[in-house]
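J.: curious how this folds, go ahead:
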Amino acid sequence: MTASMRPSVSVVIPALNEERNLPLIAEGMPPEIDEIIFVTGDSRDNTTAEGRRLWPDGTHLRQSRRGKGNALACGFAAASGDVIVTLDADGSADPAEIPRLVEALVAGADFAKGSRFARGSRCADSTWFRAVGNKFLNGLVNILFRAEYTDVCYGFSAFRRHCLDVIDLPDVAVSAPQWGDGFEIETLISVRLAAAGAKIVEVASSPCSRIPECGNANAISDGLRLLSTVQRECRRARSAPRFSAAGLPGARHARPG
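T.: Below you'll find the model as predicted:
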């Protein structure tokens, strides 16, 4: 990809109690990234200080409400890039793969979705129970939203800036908790873009070697919440904005000044 073809890229990293994993993420970050936006909450360790040490030229924010979804929303509001990448701080995705997501967008996609289960990926971070649950949720989303996802819950993705209008996350200035503030954010983004008719491409992704004991979510309660997310977003999709024939929604999200 030539310099003239390359879009500017902002990487949004939400982080909570991830001090030990951050050096792994920083080590793999491609040098051509234009902007790092590091968003933290009420970490009990030195996540905030470690983020500032590793990315001294980055944009460092404190999220306005609790939850991963709000952290991403704060990062999106500050991002100035043509392309916005979401990257978890727990080592569940390899930042060295970011250029592959960007290449998919340059080739014409609106949304490049990382997948640990697409052909070519090497994923060892899944129990049998999780694998079955993930397959069920993917199948449900694909039927309801006419998509072809294999890893709808994965937090590694990239999208063109105009997708922010369709994703339509809550205003970060509101103090009360909002729908979309929690970990359901990956599923929410995926289904809203699918429902809107965005051009979606999956990119095979192989997770980093995560430090043990990190990223241990409760599979049963999380699964039930994600099912509730799909149900709620299915109702919302009936009146949600869609991409036009030209592939662009409205242009409400200008770059931050």
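J.: going forward, measure contacts and count neighbours with C-alpha atoms only.
T.: Will do.
J.: element containing residue 144, please.
T.: Counting by DSSP states H and E, the secondary-structure element that holds residue 144 is helix 128-145.
J.: following up with a second sequence; could you model it the same way so I can compare the two?
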Amino acid sequence: MNISVVIPLLNEQESIIELHDWIANVMQSNRFSYEIIFIDDGSTDHSWQNIMQLSHQNDNVKGIKFLKNFGKSQALHAGFAKAEGDVVITMDADLQDNPEEIPELYNMIVIEKYDLVSGWKKKRYDSVISKNLPSKLFNWAARKTSGVELHDFNCGLKAYNKNVVKNIDVNGEMHRYIPVLAKNAGFLNIGEKVVQHQARKYGVTKFGMERFVNGFLDLLTIWFISRFGRRPMHLFGALGVIMFMIGVGFSIYLGIDKLIFNPTGRLITQRPQFYIALVTTIIGTQFFVAGFLGEIILRNKREHHRYLVKQELNFT
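T.: Predicted coordinates for the structure are as follows:
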């Protein structure tokens, strides 16, 4: 199979059929063998009924329905696990991503041998204050922190070699950082393509300003995981050594000063240096404990399901 199109969605009943027809037309005109995987992330409208209708009309349409809303990352994880195409395309269901971009994205993966190609919505139709400016700041921070030179980490339109999606673990809210996850997994040939952005035709956005706050927090998480995820003791142990040595240094200073230079002076416990020594020693010990616990958890972690599937369509 040439292409798997993975589409996570939440309450997009108005756009699903139109998006399907558009994608199917592109695939047929380019003679691609394809599958379209809709992942219904707990919709409360008629999205799943529309997906069921399409699956009866077109055997290439497959569906996964979550028991409730688990988030976009979990939806992508489920879609990646089921995808069978040599190239996997992800896009949003709101018609803001243009399916006409698919053939060129496919060629960049197959012919130009990219591992991953991310869309760049250079010209946007979103609000400048509520989306464009925060998005630019977010993308700048993501580039500086991750070392992945992309202009638009948040763009839902991306293309992947199948080996990428089968070897990365998208969880939490890490869908924003799939290129970073791919880089950390060893897929270094990451490209970018300017894609057409279209104004939302139906409904309203499912993401508010809080996604940028969450995005920056996730950025800190992925920075930590990429640098210390396999060796947490290297971070916590180093911090523990620094804090512990500060505490020991102040303790030695207080002891020498009391025994040699000021034996009749005020008590050690009446001096502020005593409390600095006490606090830093305790904090240093806690950092060591955190590092040990991190190493123990890392060596004993087990796979667990992060979402529950209620129903599937057309999967064999």
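J.: who does the helix holding residue 144 of the first structure touch, helix- and strand-wise?
T.: In this structure, helix 128-145 of the first structure makes packing contacts with helix 185-195, helix 219-236, judged by 3 or more C-alpha pairs under 8 Å, 6 or more residues apart in numbering; DSSP states H and E.
J.: residues of it that come out buried?
T.: When neighbours are counted by 16 or more other C-alpha atoms under 10 Å, the buried residues of helix 128-145 of the first structure are found to be 134, 135, 137, 138, 139, 140, 141, 142, 145.
J.: quick check: longest helix of the second structure.
T.: Across the second structure, the longest stretch assigned as helix under DSSP state H is helix 272-300.
J.: residue 79 of the first structure pairs with which position in the second structure?
T.: By TM-score structural alignment, residue 79 of the first structure lines up with residue 83 in the second structure.
J.: name the SS class of the nearest residue in space to its match that is not next to it in sequence, please.
T.: Of all residues not flanking residue 83 of the second structure in the chain, residue 4 sits nearest, at 5.8 Å (C-alpha to C-alpha, 6 or more residues apart in numbering). Per DSSP: H, G, I helix; E, B strand; the rest coil, the secondary structure class of residue 4 of the second structure is strand.
J.: for the stretch 1-150 of the first structure, what spans make up the helices?
T.: Counting by DSSP state H, counting those that start in this stretch, the stretch 1-150 of the first structure has these helices, from start to end: 22-28, 47-54, 68-78, 98-106, 128-145.
J.: nearest to residue 188 of the first structure, of the buried residues of helix 128-145 of the first structure?
T.: Closest to residue 188 of the first structure out of these is residue 141 (10.6 Å), distances taken as C-alpha to C-alpha.
J.: what lines up with the closest one in the second structure?
T.: Superposed on the second structure with TM-score structural alignment, residue 141 of the first structure falls opposite residue 142.
J.: how near is its match to residue 198 of the second structure?
T.: When distances are taken as C-alpha to C-alpha, to the nearest Å, residue 142 of the second structure and residue 198 of the second structure turn out to be 24 Å apart.
J.: can you check residue 6 of the second structure too?
T.: Applying C-alpha to C-alpha, the value for residue 6 of the second structure to residue 198 of the second structure is 19 Å.
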